[in-house]
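> Just to be clear, the model below is a prediction. Sequence and coordinates:
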Amino acid sequence: MRTTLLIGICAALLLGGALLFLRPPYQPELAPPTVRLEPRAFDFRPAGDYWRATQAVDAPSQREYLAPRFEVMKFQVSQGEYARCVAEGACLALDHGAASDDLPRTGASLLDAQRYADWLSRRTGQRWRLPTDREWAFFAGSRWADDALRLDDDDGSNPARRWLARYRLEAQTRTSVSALPLPRGSHGLNEYGVADLGGNVWEWTQSCHQRVNLDARAAATERAEYCSIRIAEGRHRAAINDFVRDARGGGCSAGQPPDNLGFRLVRDMP
């Protein structure tokens, strides 16, 4: 019996060793450049559809304080970085052209971004994920676009007026410049050293679209989340179905669609 037990232990050790040999080793050097952020207070208006009784209203703005336990990628995930995930069979190929390390990965759905985050976490031994909408506003700083409409002559009884107003507001962010993605750094750095915020590539967040009912004091009385629709941030917010790769073909709840869909991740600190 002792011999059988020893044989079993040896077999288990050999099998475990074989599995470790087959598992790709951690490669922290695959981790991209990141920016560390200091704690601070900031103004934040949550995303979603907000209603007071039967009237559509802006979400209430609130003063937030965040002491981040994460670092954020300085740049959006590039074509070359994403291609390495494709080469290992962990991500879906999005095109068949040459992948540049200097151009952002665009045409990516939320599901593509999550697959990449899972792969990068496994390969580096670190925890990478999409930011929340609140975290995105925090590290975007002055590049974050408050989406309040502030319509003086609107009593909120006709949502169509607000949809048209949002379309006009977001149309003002458009320029005559081509919507083709530009090399990293082309849209500059914000005050914290994070690049290309508010350019022509919108970024996925993990935050779900929501509908919130408010009372007379702007306190939430009901909240419903729709997690098949997520919030993308850029020159303006957009609510996009999680499987959409090109928002110009549909996916926004209202307003101008994003030119391109890409993403950047945050890395949680131990």
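It's in.

> Every contact and neighbour count from this point should use C-alpha atoms.
Will do.

> What is the burial count for residue 63?
When counting by other CA atoms under 10 Å, one arrives at 9 neighbours for residue 63.

> Name the nearest residue to it, sequence neighbours excluded.
residue 43 (4.7 Å; CA to CA, 6 or more residues apart in numbering).

> From residue 262, how far off is that neighbour?
For residue 43, the distance to residue 262 equals 25 Å [CA to CA, to the nearest Å].

> So for the two, which sits in the more crowded spot?
residue 262 (26 against 14).

> about what we covered before: for the helix or strand the residue nearest to residue 63 falls within, name the packing helices and strands.
If you go by DSSP states H and E, residue 43 is part of strand 40-44. Secondary-structure packing of strand 40-44 (3 or more CA pairs under 8 Å, 6 or more residues apart in numbering; DSSP states H and E): strand 62-66, helix 133-140.

> just checking, next helix/strand downstream of the one helix or strand residue 123 maps to?
Element membership of residue 123 [criterion: DSSP H and E] is helix 110-124. Using DSSP H and E, the helix or strand that directly follows helix 110-124 along the chain is strand 127-129.

> before we go on, here's another structure to hold up against the first:
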Amino acid sequence: MADIWIAVVQGIVEGLTEFLPISSTGHLILSGHLLGFTGDKAETFEIVIQLGAILAVALLYWRRLLRLIGWEDPSYEKQSNKSLTLIHIFLAIVPAMLLGLLMHGLIKDYLFTPQTVLIGLVVGGFFMIFAERKHTIVIAKTMDELSYRQAFQIGIAQCLALWPGFSRSGATIAGGLLSGANLRTSADFSFLIAVPMMVAATSYDLMKNMGHLSMDDLSFFLVGFIVSFIVALLAVVSFLKLLEKVKLSSFAYYRFILAGVFWLYMVGIGLD
């Protein structure tokens, strides 16, 4: 029963944080240490529940994903001759994929610790504030207005998220603002490119961790997957509505508070 509660808690953490600019990996590492849930099984579990979050976004953006591969949507009315294509997606995901493959071992060995996560939370927060303050000219008000150059700039920004705690969505949304996209377009594009990006990353990690999967853990992994899917579904919809009322910097300030609180906790237990 204790394992099931861990699955529920970690599933909620993953679902809530995966697509918010506050770092799901960072939250999972921190919550895992608080729960005493670390090691190979924990790492494999995190991969599985990320797939639940991916499924939630794929469900929300299914029309757009199908249009990218040539499906004609009769309800879709183009506002201009421009259109988002697979080339945009390719330009946005390849930089981080290539760098992730080259540095996968180093990242897993040296950056998946509470201390490095706290650094990522703080530095990523400052990057988000910087992007928001520099965001003065809007070139793209919808994803269909994004240029190849903007997609590539967002892809370069996504490389920063290879540092746990920095946040993939935080990096890409901030990168979108710096490229000249508005906040909603940056968020939509961030969520859309998360599907191929995370499918590739989790599939790679899953293959490397297959030895840690066991039929005895089936219910544990299934609970985490389902909880993550449901919570991520609600979180993405809520976040998109929230963007109409709050600024990106609000999430940066949350990151600073989280980093400060957890640093004080680590000092208290002698982990600093």
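Nice, thanks for sending it over. For clarity, every value in this text was computed on a predicted model and none was experimentally measured.

> How close are the two chains, by TM-score?
Once superposed, the chains reach a TM-score of 0.30 (TM-score structural alignment, normalised by the length of structure 1), with 135 aligned residues with a CA RMSD of 6.0 Å.

> Check which residues of the strand holding residue 43 of structure 1 are buried.
Under the neighbour-count criterion of 16 or more other CA atoms under 10 Å, strand 40-44 of structure 1 has residue 44 buried.

> Now do that strand and strand 62-66, the angle between them.
Here strand 40-44 of structure 1 runs at an angle of 140 degrees relative to strand 62-66 (axes from the mean of the first three to the mean of the last three CA atoms, to 10 degrees).

> Surely residue 226 of structure 2 touches residue 54?
No: here residue 226 of structure 2 lies out of contact with residue 54, judged by CA atoms under 8 Å, at a distance of 11.5 Å.

> how about the helices of structure 2, start to end?
Secondary structure of structure 2 by DSSP state H: the helices cover 2-17, 24-35, 40-60, 62-68, 86-110, 114-134, 148-158, 168-179, 183-208, 218-242, 248-269.

> Can you tell me which of the ones you listed is most buried?
Stretch with highest mean neighbour count among those: helix 168-179 (a mean of 29; mean count of other CA atoms under 10 Å).

> Could you list every helix and strand in contact with that helix?
If contacts are counted by 3+ CA pairs under 8 Å, 6+ apart, helix 168-179 of structure 2 sits against helix 114-134, helix 148-158, helix 183-208.

> tell me what the first one is packed against?
Right, helix 114-134 of structure 2. Using 3+ CA pairs under 8 Å, 6+ apart, helix 114-134 of structure 2 sits against helix 24-35, helix 168-179, helix 248-269.

> So which elements touch the last one?
Packed against helix 248-269 of structure 2 by the contact rule (3+ CA pairs under 8 Å, 6+ apart) you find helix 114-134.

> Just checking, which helix or strand succeeds the strand or helix carrying residue 9 of structure 1 along the chain?
Using DSSP H and E, residue 9 of structure 1 sits within helix 2-22. Counting by DSSP H and E, the next helix or strand C-terminal to helix 2-22 of structure 1 is strand 34-36.

> and the gap between residue 11 of structure 2 and residue 232 of structure 2?
Counting by CA to CA - residue 11 of structure 2 and residue 232 of structure 2 are separated by 9 Å.

> Ok, residue 152 of structure 2 next?
26 Å.

> just residue 183 of structure 2 next, same as before
20 Å.
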